[in-house]
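Asker: dropping a prediction and its sequence here:
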Amino acid sequence: MESSLGSIRTAQRRGLADEAADRVREAIFAGVVAPGDPLREVELASSLDISRGAVREGLAVLAREGLVRSGWHRGTKVIEVTAADAEEVYALRAALERLAVRSASGRATADDCAELDAQVDVIAAELTAGAEVGRLLALDIDFHDRIYRLAGNQRLLAAWQAIRSQIYLFQLTRVRLGDEQYREIVVAEHRELVRLLRAGHDSLEQAAEDHVRDAGRSLIAALAQR
């Protein structure tokens, strides 16, 4: 089955452990494995036809991404999506986004902004075509990947990559819980970010933070209604 989540992967594949991480990550994002579900090495090794050692290493990759948690004598589970976790993750992302757009603003060329506009065009086209939310979110994450790369700060990029899989899962949960606002605003909000970036406008940082915090509030509201 061809995956629409290719752009969400965070590492080039180097071996069976990375293959295991990719497969389990995609199962989590597809909802095949739900938040809170256990991930058992023996079952995964059998399903993926690889060794338990490779599975264990793959789960360690996902633990570093924040998608799974392991406890002594409690095994490994997919993280729960809670309001408390959302508060933490979106607060961190808001701070990272402010720094990312501030840094990118001083480096982005006209061609860079044109590429960001083209990415928003792709999101708009996929939205019009009725793309599944997973595809839209992968393109959304890719847009922000570009901003972080433009910032030219490798430690900032690493901090973003450490939470991007969690952000994807949280955003998926937000929409799956019935928040249709995402589809209504995704294009306009990203177009506005590119416009402010191109203009070097003073309100860019606040717009980037608001973009993130509004998403967090929407998820928390959706969780409260669950």
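Answerer: Yep, it's here. Since the model is a prediction, treat every value here as computed from it, not as a measurement.

Asker: rest of the way, CA atoms for contacts and neighbours
Answerer: Fine.

Asker: now do the strands in this structure.
Answerer: Taking DSSP state E as the criterion, the chain contains strands spanning 38-39, 68-71, 75-78.

Asker: contacts for the first one?
Answerer: In other words, strand 38-39. Strand 38-39 is contacted by residues 75-78 when judged by Cα atoms under 8 Å, 6 or more residues apart in numbering.

Asker: in contact with the residue nearest the centre of the chain, which residues?
Answerer: In the chain, the centroid-proximal residue (Cα atoms, centre = their mean) is Y168; its distance is 3.0 Å. Contacts were defined as Cα under 8 Å, 6+ apart; by that measure Y168 touches 8, 29, 137-138, 141.

Asker: export those residues as CSV, with columns for neighbour count and distance to Q225.
Answerer: Converted to CSV, those look like this (neighbours: other Cα atoms under 10 Å; distance: Cα to Cα, whole Å):
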residue, neighbour count, distance to Q225
I8, 24, 28
F29, 21, 21
L137, 24, 22
A138, 18, 26
I141, 17, 26
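
Asker: from those, which is closest to E19?
Answerer: Closest to E19 out of the contacts of Y168 is I8 (14.0 Å), distances taken as Cα to Cα.

Asker: now the helices for the chain?
Answerer: When secondary structure is read from DSSP state H, the chain shows helices at 16-30, 41-48, 52-64, 83-105, 110-128, 133-151, 154-176, 181-199, 204-225.

Asker: wait, which of the ones you listed is closest to G71?
Answerer: Nearest to G71 among the helices of the chain is helix 52-64; the distance by Cα to Cα comes to 11.3 Å.

Asker: what separation is there between the residue nearest to the centre of the chain and L39?
Answerer: In this structure, Y168 and L39 are separated by 19 Å, where distance is defined by Cα to Cα, to the nearest Å.

Asker: which one of the contacts of strand 38-39 is nearest L59?
Answerer: Set against L59, the nearest of these by Cα to Cα is T76 (8.1 Å).

Asker: please compare the first structure with the one that follows:
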Amino acid sequence: MNLPRAARRGLAEESADRIRDAIFDGTFPPGAPLREVDLARDLDVSRGSVREGLALLEREGLVHSAWHRGTTVIDVTARDVDEVYTVRAALDRLAAVTAMARASSDELAALDEIVATMVAEIDRGGPHLLALDIAFHDAVYAASGNSRLIQAWQAVRSQVYLFQLRRIEVSQHEYLAHVTGEHRDLAELIRDGDKEVLARTAEEHVHSARRALLAHLARR
């Protein structure tokens, strides 16, 4: 294992960033143990900084700690997927309809720009498109102007990212076939669409991802 050494800023936050990146790039897959002593050595920080960083990731729902069993990356179970995506569907619905009412012209243009980048860079593959996918939703939540709604999104964002990575891993073709069109539809509806159609579209965007991943887990 060869992780980038942490820069000397807030070392707990920097450690959390590095470990999160390693989880997302597959260095630590779902269910993998995260040992403080090894992480401290690889990141060149104290075990205390690693422990604090892992606590930050646990608050994000990305890792789980148990007494005498250490810390592991969360697994991708059907129950977890169902719970997270059900919560996300409700949040995304509210974020989209609120953004429709509040978004500025610059914020609407930013959504269009992300979609255009998706279309232009579709050949770069699922993980790259996922980063743009999440950036799109970050922008929708920001455009809502609701700080508590943004905090609620941040509470599940890392889990959504990890679960979507698993979705891409098992069916990249299915993900790439829908990602640009679904986000284009959302951007157009937020700009100038029917509120109820937007609400249903935002929810279905999430539930289609949930169904795809649950179908894989059922087969597994």
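Answerer: Sure thing, it's come through. Given the structure is predicted, the values throughout are model-derived calculations rather than measurements.

Asker: re earlier: farthest-apart pair in the contacts of strand 38-39 of the first structure, please.
Answerer: Taking Cα to Cα, the two most distant members of these are G75 and V78; they sit 10.4 Å apart.

Asker: neighbour-wise, which of those two wins?
Answerer: For G75 of the first structure versus V78, neighbours defined as other Cα atoms under 10 Å are more numerous around V78 (22 against 12).

Asker: where's D202 of the first structure relative to V133 of the first structure, distance?
Answerer: Between D202 of the first structure and V133 of the first structure the computed distance is 32 Å (Cα to Cα).

Asker: more neighbours: these two, which one.
Answerer: For D202 of the first structure against V133, the residue with the higher neighbour count under other Cα under 10 Å is V133, and the figures read 18 against 11.

Asker: related to what we said a few turns ago, would you turn the helices of the first structure into a markdown table with distance to S70 of the first structure?
Answerer: Supplementary listing: the helices of the first structure in a markdown table, determined by distance: least, Cα to Cα, whole Å:
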| stretch | distance to S70 of the first structure |
| --- | --- |
| helix 16-30 | 15 |
| helix 41-48 | 12 |
| helix 52-64 | 8 |
| helix 83-105 | 16 |
| helix 110-128 | 36 |
| helix 133-151 | 26 |
| helix 154-176 | 16 |
| helix 181-199 | 32 |
| helix 204-225 | 24 |
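
Asker: ok, back up a step: could the strands of the first structure be laid out in CSV, adding distance to R93 of the first structure?
Answerer: Putting the strands of the first structure into CSV (distance: least, Cα to Cα, whole Å) gives the following:
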stretch, distance to R93 of the first structure
strand 38-39, 27
strand 68-71, 19
strand 75-78, 21
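
Asker: S47 of the first structure: which of these is closest?
Answerer: Nearest to S47 of the first structure among the strands of the first structure is strand 38-39; the distance by Cα to Cα comes to 11.7 Å.

Asker: alignment lookup: A215 of the second structure to the first structure.
Answerer: Taking TM-score structural alignment, the alignment pairs A215 of the second structure with A221 from the first structure.

Asker: kindly report the same for A78 of the second structure.
Answerer: Under the alignment defined by TM-score structural alignment, A78 of the second structure is paired with A83 of the first structure.

Asker: just give me the neighbour total for that match.
Answerer: A count of nearby residues for A83 of the first structure, using other Cα under 10 Å, gives 17.

Asker: which residues does the aligned partner of F24 of the second structure in the first structure contact?
Answerer: In the first structure, the residue matched to F24 of the second structure (TM-score structural alignment) is F29. Contacts were defined as Cα under 8 Å, 6+ apart; by that measure F29 of the first structure touches 134, 168-169, 172.

Asker: identify the farthest-apart pair in the residues you listed.
Answerer: When Cα to Cα is used, the two most widely separated members of these are G134 and L169, lying 9.6 Å apart.

Asker: before we move on, back to that, show me which of the contacts of F29 of the first structure is closest to V120 of the first structure.
Answerer: Using Cα to Cα, those come closest to V120 of the first structure at G134, 15.7 Å.

Asker: most remote residue from the middle of the first structure, which is it?
Answerer: In the first structure, the residue that sits farthest from the middle, by Cα atoms, centre = their mean, is H73; the gap is 29.6 Å.

Asker: what does that residue align to in the second structure?
Answerer: Residue-level alignment of H73 of the first structure against the second structure, with TM-score structural alignment as criterion, gives H68.

Asker: other residues contacting stretch 205-216 of the second structure?
Answerer: By Cα under 8 Å, 6+ apart, the list of residues contacting stretch 205-216 of the second structure from outside reads 78, 81-82, 85-86, 88-89, 92, 163-164, 166-167, 170, 182.
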